[in-house]
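> How does the following fold in three dimensions:
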Amino acid sequence: MMKRVKLLVLIGLATARISFAQETFPINGIKDERSDIYALIGAKVHVSWDQSIEGATLLIKKDKVLAVGKNISIPANAIRMDVSGMDIYPSFLDPYSDYGMPEVKKASSFDPQAESNTKGAYNWNQAIKAEFSAAKTFRVDKEKAKSLRKEGFGALVILHKDGIVRGQSALVSLVGKSEQEDILVSSVSMQLSLDKGSSTQNYPTSMMGAIALLRQTYLDAKWYADQKNPGFEDLTLRSFSEGLKLPQVIESTDKLTSLRVDHIGDELGYQYIIMGSGDEYQRLDEIAATAADFILPVSFPKPYDVEDPYAALDIDLEDLRHWERAPANAGMLASKGIDFAFTPAGLKDASEFLPNIRKAIKYGLTKEIALKALTSAPAKMLGLDGQIGSLNKDKYANFLIVKGDLFEEDAVILENWIGGNRFVIQDKETVALNGQYELNVNNEDYGIMNVSGLPTAPKMSIYGKDTLKGSLAFKDGLVTILVQKDSLTKQQLSGYVEGKNLSGMLSKADGDRQKWTAIYKGDTTTSKQKKKEEEIEFSSKMTYPFVAFGWEEKPTTQAMLFTHVTLWTNDDEGILENYDVRIENGKIVAIGQGLSADGAVVIDGSGKHLTSGIIDEHSHIAISKGVNEAGQAVSAEVRVEDVINSEDINIYRQLAGGVTASQLLHGSANPIGGQSALVKLRWGQDPESMKIKDADGFIKFALGENVKQSNWGDRFKERFPQTRMGVEQVFRDGFNRALEYQESWKTYDGLTGKAKRNTTAPRRDLELETLLEIINSQRFVTCHSYIQSEINMLMHVAEDYDFRINTFTHILEGYKVADKMKAHGVGASTFSDWWAYKFEVREAIPYNATLMSGQGVVTAINSDDAEMGRRLNQEAAKSLKYGGMSEEDAWKMVTLNPAKLLHLDDKMGSVTVGKDADLVLWSGHPLSIYSKAEKTMVDGIVYFDIEKDKELQQEIQLERAALIQKLLAEKKSGAKTVPVSKKEEKLYHCDDIDFHFN
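I've put the predicted structure just below:
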């Protein structure tokens, strides 16, 4: 009986494949005239994620659904198939697959390469591959198609995962016939990322550079498309402009990058579909606010092997938390109404896909939304819902025949029909042997035998007087059962199938033969022994940010009254003893003695000092994936504000040192670097909320060794400039080009009528627009500098173009030219006593800050270093020792003076009524190495409290211990673990370059 059924299955499969050959291809033989209509009768048909019909008929003709429902009229020539007791679901659609695509080989090293080495009329940058067509490159992979069909997939959206602009994806079938027949839709979506992929070109070397390149490419494509006669051919831009009519999918590497790319889309006027990373739940409200559809991976972290307690210390709390909570990601997104689709992308083995979906369901996702995410959601978001994603009339006949509930562990996919082609995944008769049996050996009742997992991974257990271990094998109608009665006694039962029952003989060692039977009693799903689902309980906390010392609830502002403090006003009042300060709604509202509490939280400051918050004029904390865009000499188009990392623990550490605001600067790899970001250290807020609203724009310039690459090594001898003379020419050339650009726009804007209609607007150039902002004093320069000759040079260049340099940072030879700096109107931000760390700082002296300040130059002390940023109060104090500076003037170098340099002194930098309540309560004198910041406030919100910090340290220890115990239990239960690999903290400095920033 079994063999006869298998033969019929093979005949049916062959028939289905032959009958749908494309008519444009010649027939080698006789045309098959058999029926191409199938009626699958009696199943529960899940027409879509939100509609199912019990005892329905699914009628298909060729590759399309003809009808579905009850009382369907079945044509006489239809092939009828009884699928009673089964469930029929739409086959899965993977929206993010590299099936049939060539392998991407990333560059292992980056030699200097300014221009693209791609041959042909293509874009100047190798990472822009808009001309790529997945359909034109696709090759059928029969073995991989077979493995994906087995997991329930019927169709895939395929793309080449290479580059920042990756070209167009295609929809392909998993029938596995030929490229011509398997491609269903040749152009589905435009694919994007922030990963340069296989490009060996220098630019970009950072995430912010990748964003800038993507932004400029959009503008270039629009400009190119508007050209009536551009005078040159760029197949890449032509393809990109055409691809903009399609849905646009962009890949993200983490939840903050998802927010970044959505921000880019908003700026450009597009709503991206975001290929997520699985950690979206960590910024759930912000993710929901994007209004984006997401494609979600289900590659959950494996449990860590933490038996070695020292190895366990190397795991970040964030990673421990994510291991525990990652399966809840989809359910949490669904709770916010976020639409998403699932993809197996990121899984080493596609067989983990459906089990991980089931795990997500255990963690809070509903089965309905899970089915939606596998079928209709990817179809709808990519504009394919008219063809695929459900079993409505005229949709592709892609469906699964399943024994059991698809989302239960004991469900078995029996068949996968793709475009009307039938593929048998599991033998129906063998699968039917899964169930409960009453086992009897030689008239002895052994109890209830549960069989599951047939035919691929059979499992067997016996519940009677004792729970017995055992194993089961089934092949060609013959069954072998091995029962472990005790540590010494094993019994092997050999037999065969009789209908739904099993029977055979037990051969004992003494030659005795005993009859055994296993009488089928029903499905295992009805077993009383079925394991009860346990409610998921988390040992980890949800905090903002999702790292150690995050907030379980984001802090809010409140009215506060500080009493009896020693107040450092930073204004004409100087230092005031025994004063009160009241704050409300994030502002300082009153300063005096004996102020009324009037509903405010009162903090006794007796013996303590209250100051304005420290402002770090030169910082590189809280920047993601590259502080330098080092690919070109001029990178004015890049923006640090695009890559703010609000999860950086250094934000919290610096709050503990009294820092409340920072300028996040581009590095010093090129003469004209990128635009900086002015932020307040609002720990727990998202990147956008850290930015200081309505602040002036700044940009980083650099002079000296770094920009001419004399300290980069022998490989880097090609990029201009290579000398300090060349550095000056980069500035002048950039400003000249910017002025020419300005004139071209003036000419265009001056046109009217027909002349303007017949003239295309100049190409928008973000680099030149930024340089024009500098010339027009709309953006201000902070320049990395050391040597007096170069300091003088840049001031002369600025004067020649009628603007002024705002700040020289580092400026360790500033004491030599302080008078000239004063005349120019430039400020200084320097180190207190750094010297001798490279040749060009050999003449630095610790009196530098005092000497510049004495000449009337507004002077600040900065960190340029994550660790130094925690003790800027002590750095300021060094000018008392070396230069005899007054305490108040020294304190201003890390508060009021940087506020002036950043044009923020109307909001911060002093304790003045009306200014932002950015305050620090110190345990003692703020310039003392023994003093600690007890409370640090930004906008009147206490973001650091020394007593709360002590509580958090204890809570973190307990949380880590609980999670470690949970991991140990996982390993003990047999779960596969992965070794711990220490994650090094990335601390950026001026000269750090991330060629492999992804």
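
> Only C-alpha atoms from now on, for both contacts and neighbour counts.
Fine.

> does the nearest residue to Thr569 once chain neighbours are set aside count as helix, strand or coil?
Counting by Cα to Cα, 6 or more residues apart in numbering, Val911 is the residue found nearest to Thr569 once chain neighbours are left out, at 4.7 Å. Secondary structure, DSSP: H, G, I helix; E, B strand; the rest coil: Val911 is coil.

> contacting residues around Val911?
Shown in contact with Val911 (Cα atoms under 8 Å, 6 or more residues apart in numbering): Trp568, Thr569, Asn570, Asp571, Ile588, Thr611, Ser612, Ala917, Leu919.

> Now, of those, which are buried?
Trp568, Thr569, Asn570, Ile588, Thr611, Ser612, Ala917, Leu919 (16 or more other Cα atoms under 10 Å).

> Touching, the second one and Glu577? I think so.
No: in this structure, Thr569 is not within contact of Glu577 by Cα atoms under 8 Å, at 10.8 Å.

> chain center to stretch 250-261: distance?
Put simply, stretch 250-261 sits 4 Å off its chain's centre (Cα atoms, centre = their mean, to the nearest Å).

> So for the residue positioned nearest the centre of the chain, what's the nearest residue that isn't a sequence neighbour?
Centroid check for the chain by Cα atoms, centre = their mean gives Asp254 as the closest residue, at 1.7 Å. Distances taken as Cα to Cα, 6+ apart place Ser277 nearest to Asp254, at 5.3 Å, with adjacent residues excluded.

> Contact partners for Lys380?
With contact taken as Cα under 8 Å, 6+ apart, Lys380 is in contact with Gly389.

> what about it, is that helix, strand or coil?
Applying three-state DSSP: Lys380 is helix.

> if I look at it, how far off is Ala289?
Lys380 is 20 Å from Ala289, where distance means Cα to Cα, to the nearest Å.

> With Gln663 instead?
As for Gln663, its distance to Ala289 is 27 Å (criterion: Cα to Cα).

> So if I had to pick from these two, which one is more boxed in?
Counted by other Cα atoms under 10 Å, Gln663 and Ala289 do not tie: Gln663 has more neighbours, with 22 against 12.

> what about Asp864, neighbour count?
By other Cα under 10 Å, 24 other residues sit near Asp864.

> Distance from stretch 318-332 to the middle of the chain?
That offset, for stretch 318-332, works out to 14 Å (Cα atoms, centre = their mean).

> which of the residues in that stretch are buried?
For stretch 318-332, a neighbour-count test (16+ other Cα under 10 Å) marks 319-332 as buried.

> For Ile37, which residues are in contact?
By Cα under 8 Å, 6+ apart, the contact list for Ile37 reads Leu59, Ile60, Lys61, Lys62, Asn77, Ala78, Ile79.

> If we use 6 Å, what do you get?
Ile37 sits next to Ile60, Lys61, Ala78 when contact means Cα atoms under 6 Å, 6 or more residues apart in numbering.

> Alongside the first, I'd like the structure of this one:
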Amino acid sequence: MKKILFSLLTVVAFTATAQEYFPNNDDISAVSSATRAITNATIITSPGKQMENASILIKDGKIVEIGKNIKIPEGTLVEDAAGTYIYPSFVEAYGDFGMKTPERASRGGQQYDEGREGFYWNDHIRPEQNAIDFYEYDSKAAEKMMEAGYGAVQTHLHDGIARGTGMLVALNNNGNDSERILINKNGAYYSFDRSRQTNQSYPTSLMGTMALLRQSHFDADWYAKGNSKTKDRSLEALNATKNLVQYIEAGDKKNILRADKLGDRVGKQFVIIGGEDAYEMVDDIKATNAQLILPINFEDAYDTTDPYQEWYVNLADMRDWKQGPANPMMLSKAGITYAITTHGLKSPGDLNEKLMKAIEYGLTKEQALASLTTIPAKIIKAETMVGTLEKGKLANFIVTSGELFNKDTKIFENWVQGSKHILKDRSVINADGNYTVQMMGESYSFDISGDAKKITVKQDSTKLGSKIARNGEWITVTTSQKDTSDKSFTRWTLKLTNDTSRINGKVYLPNGTESSFVAIKSGEESEKDDEDEKEEDEDAMANMEIGPITYPNVAFGSTKKPTQETVLYKNATVWTNEDQGIVENMDVLVKNGKISKVGTNLSAGGARTIDATGMHLTSGIIDEHSHIGIDGGVNEAGHNSTAEVTIEDVVDHEDINLYRDLAGGVTTSQLLHGSANPIGGRSAIIKLKWGYKPDEMIYDNSPKFIKFALGENVKQSRYDNGIRFPQTRMGVEQVFEDYFTRAQEYEKTRGTDGFRYDEEMETLSEILKGERYVTCHSYVQTEINMMMEVAERYGFTLNTFTHILEGYKLADKMAAHGAGGSTFSDWWAYKYEVNDAIPYNGAIMHSQGVVTAFNSDDAEMSRRLNQEAAKAVKYGNVSEEEAWKFVTLNPAKLLHIDDRTGSIKEGKDADLVLWNKHPLDVQARPQITMVDGIVFFDIEKDKQMRAAVQKERQQLSNEMIMAKNKGLKTQTPKQSKKTEYHCDTLEW
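Got it, this is the predicted structure:
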């Protein structure tokens, strides 16, 4: 009878997976798909909806009925699931299941791959890829996903900036692909990561990636209008998938905002993957209206037992360990829609541990379940198939031993498309627990765990060597002797029954004696332990202070976002940089972010009064050439012209160098592209508003600037792998000739049929029309001459030559052309093309009528530009007042912001620094640095913050040591160090 039943079930299984029109060559006639019922379970149909003693009726892989007292048709295969819980299987919205990672192409740095004819010019743009073309079902990977609770995964090839389409797959190891593939083209995917499949050099930076994504979408729109004379399968694919859900893998909180801004520019609302640190900018992310797919790879504690290693860890990283698990709760509290993903975890099996941590930090179980079921199903537009347990939907559900997200709950089964996958046999008796055995005057304890796969045996308090094995209802244990010199073994056998509070067994001693015993489960002790653990958990929750979230959330951030004040500086020596010059015993009133009044005996009701007697008040220092506060690379080095990229896309508001610059009196910086190519990227002119988001730091109505470069860097003199044009100084000139000629031709096509919007050409056209200024990296006299001649041929003026260490050789020509000079005070001989540099350069240019500034180009020098200004007095006898203008009013003029800042004048922005001494004194220190009437650096507050940082580090170190002592996983301390960019820094 058993053999007949087995044969029938085999046929049922086959016919359930074969296509109905496939020929059947078996000797036994086909049997229709069986109807199955799971009864008497607690069923959670969706988050917050639960039915007791309910049943699910399944046929053809779908739910045909669900609820209490449902009618079960005759002939149904019934399984009694009393005592278990049933939940919808999880939905993974961002997987790479079944995708083979492409091999990485050899590094060659080529600009184009001529072998990809008929596709977009950039090989990192691969929207023509379809996941189904790379897909191969992986039963082992599927089993791991099922063990974590998943029943379906939306997957795609994680490779490229434009990655093509994804597909939705059911994790059904008992089926075939004709059933498992639920949607074969679902969603269009993008990222900020280059493709492994090409060695094409462009882009080399985050800003280049963003520019490439923008331009590819502009090109797709142009192509869709029938303007192209050639076929482009990539652009066709971009257009064909624009109505699918659009996904972009961004990463951290700043990249989420960047991705959303990019989406706004190209007319897309992206679903954004990322945001493990989103809680730090939760309001800004909420304002994007973007849905997130959220990784939860919370950091393990650092092993801080060694104080020398502990100092390797940044305070921000220590905070992330403490605060990160609160991220899901805080996003839910803010009303941000997100699905949780296993992306970023070492294994899907780590999911439950991370979820439990998030729940410990306040995420509700309903929120956790929704983030794994209903929300991802809606995001991927598959809510009619998966995500809840309803009539007509796929029979994707998990059977568990108890409520999900409880410590001891196990997943017994994962049913996918009505096909049962047994993960743990729910009929097997659970023998885990702590047992005591009294035998022959000795006391033994048996601690069994892991479904009877692990055991710890103690005789009194002595731990014995032990091994355990299980065969159905029988457990055998072998232990060593308490006396370690005795090499014999004791064997124990236990027979399980449904009542595991008392287990009968026999012991076989080494001398041949056989004895019966009873192992008594430590129920009362376990209950006490559970109660103690519960109390500990409640205490932990009561004390779950995640610590300060500051603006920005790094060391020296403020607990409240700094705001404008009304401030009256009294009796200061004021360096006006205006006709009044330097005036003693002057008052300055700041109100509504502006310099309201400058005079004597001023008063203002309600103003904060600062006694500046004996101190000096100046306008803030302006750094014309800086590379701090930039993310993802300072150079887009892939092409010889990258006018399409902009530093404004990649401003990093968390760079500690911003705060350090404020401590040195800097209030404004021009963040420049590097000097890897003749025509570089566009600048960002920022106010150093520490604690504000990037867009709030960029000057409103900011003057438009771009970086050009000449000399060794652009012709790649010191790069071993430099293969890109140009390779000579005469080639550099030709680059400018070629691109400005192209820009002129581009302007002629504007407004004509078939006009193709080109962000690079738009920028160059702005230069020709006088709408964008050029800052040019330069050293050698001949090239400076060349650059001015090129500009004059094309009808524009070079705004600023930066570095320009040979400016003294042609300062008269610079003045005649109208170019300013922003130079170093006394750098020379650090490479061949600066061998002729002299420290009198700045003074000589100034004497010839060139607007002259000193810049830093260095994260360390920018903190002492006041001392650099003093060198103009030493080298060249520039007056103190004029020397001070080298770092204040003159760079303001070069940046065309002198109507707003650079001097102390009524109506100008309140960008001010109060110094304890003469500002050109090497001992001078800013006491207060103010930007737009907001105090961003206060030396007294700085002292308090230093003490607070030290205290917080010590507290977090102690908590990490406690975590280690409790047996939690830790990691070796590591140093997260931001790259300090220079002109020639390359990252790719």
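
> rewinding a little: any idea how many residues pack against the residue nearest to Asp254 of structure 1?
Residues near Ser277 of structure 1, counting by other Cα under 10 Å, number 20.

> Tell me where the stretch 501-650 of structure 1 has helices.
Using DSSP state H, counting those that start in this stretch, the helices of the stretch 501-650 of structure 1 run over 649-655.

> got it, and the stretch 251-400 of structure 1?
Under DSSP H, counting those that start in this stretch, the stretch 251-400 of structure 1 gives helices at 255-268, 284-289, 309-312, 317-325, 329-335, 353-362, 367-374, 376-381.

> what span of structure 2 lines up against the fourth one?
When structure 2 is aligned by TM-score structural alignment, the counterpart of helix 317-325 of structure 1 is residues 315-323.

> centre of the chain versus that stretch, how much separation?
Using Cα atoms, centre = their mean, the distance between the centre of stretch 315-323 of structure 2 and that of its chain works out at 15 Å.

> Once aligned, what mean separation remains between that stretch and structure 1?
In the superposition with structure 1, the average deviation recorded for stretch 315-323 of structure 2 is 1.4 Å (mean Cα distance after the TM-score superposition for structure 1).

> which other residues reach that stretch?
Glu299, Ile546, Val554.

> before we move on, the earlier item: ok, of the contacts of Val911 of structure 1, which one's closest to Ser178 of structure 1?
Ser178 of structure 1 lies nearest to Ala917 out of these, by Cα to Cα, at 68.3 Å.

> And the closest one, what's its match in structure 2?
Per TM-score structural alignment, Ala917 of structure 1 is aligned with Ala910.

> where exactly do the strands run in the stretch 201-350 of structure 2?
For the stretch 201-350 of structure 2, strands defined by DSSP state E, counting those that start in this stretch occupy the ranges 246-251, 271-274, 292-295, 301-302, 338-341.

> Pipe those strands into a markdown table and attach mean neighbour count and distance to Thr800 of structure 2 per row.
Output for the strands of the stretch 201-350 of structure 2, formatted as a markdown table (neighbours: other Cα atoms under 10 Å; distance: least, Cα to Cα, whole Å):
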| stretch | mean neighbour count | distance to Thr800 of structure 2 |
| --- | --- | --- |
| strand 246-251 | 23 | 35 |
| strand 271-274 | 26 | 40 |
| strand 292-295 | 27 | 43 |
| strand 301-302 | 25 | 48 |
| strand 338-341 | 27 | 47 |
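
> nearest spatial neighbour of Thr253 of structure 1, skipping sequence neighbours?
Leaving out its chain neighbours, the residue that sits closest to Thr253 of structure 1 by Cα to Cα, 6+ apart is Ser277, at 5.5 Å.

> and that neighbour, how far is that from Glu813 of structure 1?
47 Å.

> Reformat the contacts of stretch 315-323 of structure 2 as JSON lines; add distance to Asp408 of structure 2.
Shown next, in JSON lines, are the contacts of stretch 315-323 of structure 2 (distance: Cα to Cα, whole Å):
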{"residue": "Glu299", "distance to Asp408 of structure 2": "23"}
{"residue": "Ile546", "distance to Asp408 of structure 2": "26"}
{"residue": "Val554", "distance to Asp408 of structure 2": "37"}
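
> Now do the strands in the stretch 551-700 of structure 2.
Counting by DSSP E, counting those that start in this stretch, the strands of the stretch 551-700 of structure 2 are 567-575, 582-591, 594-599, 608-611, 616-619, 621-626, 666-671, 679-682, 684-687.

> which residue in structure 1 lines up with Ala278 of structure 2?
In structure 1, Ala278 of structure 2 lines up with Glu280, judged by TM-score structural alignment.

> any idea how far the nearest residue to its match once chain neighbours are set aside is from Gly276 of structure 1?
What sits nearest to Glu280 of structure 1 in space, not counting adjacent residues and going by Cα to Cα, 6+ apart, is Lys255, at 5.0 Å. Counting by Cα to Cα, the gap from Lys255 of structure 1 to Gly276 of structure 1 is 7 Å.

> Tell me the residues of structure 2 aligned with stretch 880-898 of structure 1.
Under TM-score structural alignment, the match for stretch 880-898 of structure 1 is residues 873-891.

> Mind listing what's buried along the matching stretch?
Result for stretch 873-891 of structure 2 [16+ other Cα under 10 Å]: buried residues 873, 875-876, 878, 880-891.

> again, but for stretch 21-32 of structure 1
So, applying 16+ other Cα under 10 Å, stretch 21-32 of structure 1 has no buried residues.

> Identify all contacting residues around it.
Residues outside stretch 21-32 of structure 1 that contact it (Cα under 6 Å, 6+ apart): none are found.

> now the contacts of stretch 315-323 of structure 2: which count as buried?
Glu299, Val554.

> Look up the closest residue to the aligned partner of Ala152 of structure 2 in structure 1, ignoring the ones flanking it.
Residue pairing (TM-score structural alignment): Ala152 of structure 2 is matched to Ala155 of structure 1. In space, not counting the residues next to it along the chain, Ala155 of structure 1 is nearest to Ser173; the distance is 4.5 Å by Cα to Cα, 6+ apart.

> What is the neighbour count of that neighbour?
24.

> For it, give its distance to Ile295 of structure 1.
Ser173 of structure 1 is 19 Å from Ile295 of structure 1, by Cα to Cα.

> Same check on Gln675 of structure 1?
Gln675 of structure 1 is 32 Å from Ile295 of structure 1, by Cα to Cα.
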